[in-house]
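Asks: Got a sequence here, can you build the structure:
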Amino acid sequence: MADETFYTGSDFYCDVAIPDPGALDVVHEGRRVLAFHHTRPFWDVHIVVIPTRHIASLTTAGPEDEADLRALLSAVQQIARDVEREHGAAAVLTNLGAYQDSKHLHVHVHSGARR
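Replies: Okay, the predicted model is just below:
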């Protein structure tokens, strides 16, 4: 399984996850979106959903990213629905600026206790 522990770049998703989804515990894989269980989970259930085309963050996305954002939000909605159904609750989160470790738009869907 891919592990971010020793990764030192700025875009784990473009550099590691997208080129080798077979190394991940994939939840959803489509032409525009990849979702997988986080390699270093912060919560009991922790899924990361990313566009497969590089978009730096939610605040840098533009009109040219509309199709990717629609696909991303559709996948987030379905995954959050599944997590909520299975675990009774789900939260959806994205980070921006200094809070964003990997400079690639990604959405966390999580549930349960913080680890």
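Asks: Could you use CA atoms for every contact and neighbour count after this?
Replies: Fine.
Asks: Would you map the helices across this structure?
Replies: Using DSSP state H, the helices of the chain run over 12, 66-87.
Asks: I have a second one here; can you model it like the first so I can compare?
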Amino acid sequence: MNKPCLFCEIVAGRIDADIVYQDDQVTAFHDIHPQAPVHVLVIPNRHIPTMLDLEPEDAPLIGHMHVTAKHLAHELGIADNGYRSIFNCGTAAGQTVWHIHLHIMGGRSMGWPPWPGN
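Replies: Here you go, the predicted structure:
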């Protein structure tokens, strides 16, 4: 039997999360292992395991995720100084939950490349 998806359980309200935004397409909540003073995840309410599972018809959803990130960056006070938004795809990229999610991180300077410590 497959283990239920953690993020699908959050969207369904069966697992608590510090939700900062939700609409009919996406849910955004604070990361439980933040890598910056502000670290929020924006996820689609529909299960999509990785970026490799996207279809052309998902383009409006991905755009909506980015527009939601912009609005949240303003609300969370990180827009003016800058923030990082990133998708990880696959194990080597650091994806640990198999439901796509857009990281929004800010509140500190972030170096490049994004190795540990940056």
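Asks: Return the most buried member of the helices of structure 1.
Replies: With neighbours taken as mean count of other CA atoms under 10 Å, the helices of structure 1 reach their highest mean count in helix 12, at a mean of 18.
Asks: by contact count, what packs against that helix?
Replies: Applying 3 or more CA pairs under 8 Å, 6 or more residues apart in numbering; DSSP states H and E, one finds that helix 12 of structure 1 makes contact with no other helix or strand.
Asks: check the fit of it onto structure 2 and give the mean distance.
Replies: Taken over the aligned residues, the distance from helix 12 of structure 1 to structure 2 averages 1.7 Å (mean CA distance after the TM-score superposition for structure 1).
Asks: against structure 2, where does that helix fall?
Replies: Aligned by TM-score structural alignment, helix 12 of structure 1 falls on residues 6 of structure 2.
Asks: Could you identify the longest strand within structure 2?
Replies: strand 38-44 (DSSP state E).
Asks: so it matches what in structure 1?
Replies: Against structure 1, strand 38-44 of structure 2 falls on residues 45-51 (TM-score structural alignment).
Asks: That stretch vs structure 2, average offset?
Replies: Mean for stretch 45-51 of structure 1 is 0.5 Å (mean CA distance after the TM-score superposition for structure 1).
Asks: how much space between residue 96 of structure 1 and residue 110 of structure 1?
Replies: 17 Å (CA to CA, to the nearest Å).
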